[in-house]
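**Student:** Quick one: sequence and predicted model below, then my questions.
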Amino acid sequence: MRCKIVLFLFASLTMISNINSQTKEDPLKLGVIGLTHTHVHWILGREDIGDVEIVGIVEPDQELAKRYSKKYGYSMDLVFNSMEEFLAETKPEAVAAFGTIYDHLEIVETFAPEGVHVMVEKPLAVNLDHAEKMQKLAEEHNIHLLTNYETTWYPTNHKAREIIKKGKIGELKKVIVRDGHRGPKKLGINKEFLDWLLDPKENGAGALMDFGCYGANLMTWLKHGQTPKAVTAFTQQLQKENNPKVDDEAIIILDYGDSNALIQASWNWPIGRKDMEIYGLDGVVYADNRNDLRLRIAEGYDGFNEKNFQLKEREYPFNDPFSLFRAVIRNEVNLEKYDLSSLENNMIVMRILGAALESSRTGKTVYLD
């Protein structure tokens, strides 16, 4: 037995070593499109592990580009004023979008015909019309079009799904997803980001789009691609002085017929949060944050047995959006249908968000099937 364990560990270490060697020999040639979305710090400040090479940055705001150049040490020779200039000078395999959500369509229109794969920050698009055009282009030109969410990389969300699959809490009946913070302006977000985040055209809405997408994405994944039968939502402006053009509070209710979900997307939480409660007939899972999870199994009327988990980060390449993007493009990983990053998942997300916006405007439930 001991010999088998040693051989297994040796094989595992050899496999990891081979993967690391392959990624360094064959890095993904990636373009960064836009610097105004502060999630761009994710790629600019990422440890250089050799699997991704930034071959160019598109950012017309030279002052912003220079500021980040000083912070992260990239050469201004990498910076281009337009996507057309960038394409004329470089040969990217893929691009990652870090501008406005409205820009996502133009980015796909520009790069899909060139066979360049695209990853955008959540949500996929500002509305379903844009999303459908993006989907058509991706399919026509056979490119990967992924959407990146912070919560995709949370070990707790994957552990929660594993618990559900094993039937440990019984049949899934209700989910509560809460996401948000105290508001962009209160957080002191830089002007370049704030200017479009609070613009209903560039962002699609306010907190409803910014944080409602997380819950819609997770629910589509947990429900294996099932579209809710009905969506009911309302929005508020609880900080009109800080968010004059967009909602800062959104409540979205999803009716699946056999279960339901409550999505609370807000720029009014006093403390930032991204957490989820999943209720079955026999127990509940609390994904409290990235690494802390609680499992409660019901006992009697209001008693329970609780188990706590402190989870480690996920293994490469499932711990990082850029590593996974490369692995998918290299055919080292095949995303399962309705994966959190997948196009089919995020098309359903856009249907949910569109229905939520309509419901909030009309005061009526929107039926999707």
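**Tutor:** The structure has been received and is ready for your questions.
**Student:** okay, CA-based contacts and neighbour counts for the rest of this
**Tutor:** OK.
**Student:** packing partners for the strand or helix carrying residue 352?
**Tutor:** Using DSSP states H and E, residue 352 maps to helix 343-362. For helix 343-362, the packing partners by 3 or more CA pairs under 8 Å, 6 or more residues apart in numbering; DSSP states H and E come out as helix 128-140, strand 145-148, helix 207-222, strand 230-236, strand 366-367.
**Student:** Contacts only, for residue 275.
**Tutor:** By CA atoms under 8 Å, 6 or more residues apart in numbering, the contact list for residue 275 reads 177, 178, 179, 286, 287, 288, 289.
**Student:** SS state for the nearest residue to the fifth one once chain neighbours are set aside?
**Tutor:** Setting aside the residues directly before and after it, residue 287 is nearest to residue 293 in space (CA to CA, 6 or more residues apart in numbering), at 4.6 Å. What DSSP: H, G, I helix; E, B strand; the rest coil gives for residue 293 is strand.
**Student:** Quick one: neighbours of residue 293, just the number.
**Tutor:** Number of residues near residue 293 (other CA atoms under 10 Å) recorded here: 23.
**Student:** take a look at this one as well, against the first:
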Amino acid sequence: MGLILLFSITSLISAHDNNMELKEIGKAQKPLRIGVVGLVHTHVHWILGREKLGDIEIVGIVEPNRELAQRYADQHGYSMDIVFDSLDEMVKAVQPEAVTAFNSIYDHLDTVKYCAPLGMHVMVEKPLAVSWEHAQEMIALAKKHEIHLLTNYETSWYGSNYKAYDLVHTEGKIGNIRRMVFHTGHFGPIEIGCNPEFLEWLTDPVLNGGGALTDFGCYGANLATWFMKGQEPESVTCITQQLKPNLYPKVDDDATIVLDYPENQVIIQASWNWPHHVKDMEIYGTTGYVICKNASAMEIMTGRKQESSALEAEPLPQGFHDPFALLQKVVQENHQLPAYDVSSLENNKRVMQILEAAKRSAETHKTIIWKDMFPEAAMRN
């Protein structure tokens, strides 16, 4: 899948003892002991229903809503004996090595506040935090106590995105990037049948930090930061709408974010108003384009040809194919994330800055100049 796909078999071999046989690559000496914090984010089904690969073990679950915990126990088969009412109870009882946060975005900060001083690593669901203020405190705690603080996105595990990165940055197939366009979202969390426990915080401006802007705007910000290798935009412009105020009276349900860079532009269209589920990416360069339609289907045009060709991206290698496998590698095997990796803290710091600037732009109806909102950027220039 190319040199830039750092999850390749070659890079896996080099990251381990040279005498280790290929069959041992990605196999941990013991499973990573994971505590699941919260069940109110329905992405939690990802880890609860995950195939047992021997790399992780769920040793505890924090969920005070016993009815919800029992419902998921019936679905996934875990014992209610490992369910605790609080993070403190769970940690004292089972002592996990790391936790995965499936609570509200607002509660990410409290999770890190508790875990970081104990040296306990944390992976949160996207985005990193509910606000830039929360994010700064979380980042400071992670650095002070030297813990890993990762952020998980569904798109981090799309083979198509890594193939596109390789085509753009390693093979130079489309020239320099001039424009990136992201379409992310679906036809609405109520409409797709999200459960009440999820909707209670997802549609709350305090607990989620916004609506579609927060929920789906973060995907494009994350991937653009990766492709732009951490470069800061010069300005951020955002327009939000309430197209369905009867369903979502407290938050936006549609957002368009424009990031202007010195030599290119990023457009992020995040919405609860699409007629379909969508997480795609279009990258236009000086001599061609790459389009990622989903996790595997792609389209490419090179050399200013008038015709494009279809590609099918391979899935990511076992052991680096999902967030929990990566968490095990980082915690137990000291796997080093590349600069501005999609899961990394430095990338998701930038994501939170972009989202904060987008909110400010939408509220004021003005374009936000990056160096004015984040003075430390001006000091670096």
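**Tutor:** Perfect, I can see it now. This is a predicted model, so every value here is computed, not measured.
**Student:** After superposition, what's the TM-score here?
**Tutor:** Taking TM-score structural alignment, normalised by the length of the first structure as the basis, the two superposed chains have a TM-score of 0.94; 354 aligned residues with a CA RMSD of 1.4 Å.
**Student:** that older thread, the helix holding residue 352 of the first structure vs the second structure - mean distance after superposition?
**Tutor:** In the superposition with the second structure, the average deviation recorded for helix 343-362 of the first structure is 0.2 Å (mean CA distance after the TM-score superposition for the first structure).
**Student:** Of all the helices and strands packed on helix 343-362 of the first structure, which one is nearest residue 3 of the first structure?
**Tutor:** Residue 3 of the first structure lies closest, by CA to CA, to one member of those: helix 207-222, at 39.5 Å.
**Student:** Which residue in the second structure aligns with residue 212 of the first structure?
**Tutor:** In the superposition onto the second structure, residue 212 of the first structure corresponds to residue 217 when matched by TM-score structural alignment.
**Student:** do the same with residue 287 of the first structure
**Tutor:** Using TM-score structural alignment, residue 287 of the first structure lines up with residue 292 in the second structure.
**Student:** residues touching that match, list them.
**Tutor:** So residue 292 of the second structure contacts 160, 161, 164, 280, 281, 282, 298, 299 (CA under 8 Å, 6+ apart).
**Student:** can you put the residues you listed in JSON lines and add distance to residue 82 of the second structure and secondary structure?
**Tutor:** Shown next, in JSON lines, are the contacts of residue 292 of the second structure (distance: CA to CA, whole Å; DSSP: H, G, I helix; E, B strand; the rest coil):
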{"residue": "160", "distance to residue 82 of the second structure": "37", "secondary structure": "helix"}
{"residue": "161", "distance to residue 82 of the second structure": "37", "secondary structure": "helix"}
{"residue": "164", "distance to residue 82 of the second structure": "41", "secondary structure": "helix"}
{"residue": "280", "distance to residue 82 of the second structure": "38", "secondary structure": "strand"}
{"residue": "281", "distance to residue 82 of the second structure": "40", "secondary structure": "strand"}
{"residue": "282", "distance to residue 82 of the second structure": "44", "secondary structure": "strand"}
{"residue": "298", "distance to residue 82 of the second structure": "42", "secondary structure": "strand"}
{"residue": "299", "distance to residue 82 of the second structure": "46", "secondary structure": "strand"}
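**Student:** Let me have those in a markdown table, extended by distance to residue 359 of the second structure.
**Tutor:** A markdown table is the format used below for these (distance: CA to CA, whole Å):
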| residue | distance to residue 359 of the second structure |
| --- | --- |
| 160 | 30 |
| 161 | 27 |
| 164 | 29 |
| 280 | 23 |
| 281 | 22 |
| 282 | 24 |
| 298 | 32 |
| 299 | 33 |
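**Student:** Mind filtering the residues you listed down to those shared with the first structure?
**Tutor:** Here is what carries over to the first structure from those, by both residues aligned by TM-score structural alignment, their matches' CA atoms under 8 Å: 160, 161, 164, 280, 281, 282, 298, 299.
**Student:** Once you drop chain neighbours, what's closest to the equivalent of the second one over in the first structure?
**Tutor:** For residue 161 of the second structure, the aligned residue in the first structure is residue 157 (criterion: TM-score structural alignment). By the measure of CA to CA, 6+ apart, the closest residue to residue 157 of the first structure outside its immediate chain neighbours is residue 287, 6.4 Å from it.
**Student:** if I look at the one you found, how far off is residue 204 of the first structure?
**Tutor:** The gap separating residue 287 of the first structure from residue 204 of the first structure is 28 Å, by CA to CA, to the nearest Å.
**Student:** ditto for residue 311 of the first structure
**Tutor:** Taken as CA to CA, the span from residue 311 of the first structure to residue 204 of the first structure is 35 Å.
**Student:** Please identify which of those two sits among more neighbours.
**Tutor:** Neighbours were counted for residue 311 of the first structure and for residue 204 using other CA under 10 Å; residue 204 has more, 25 against 14.
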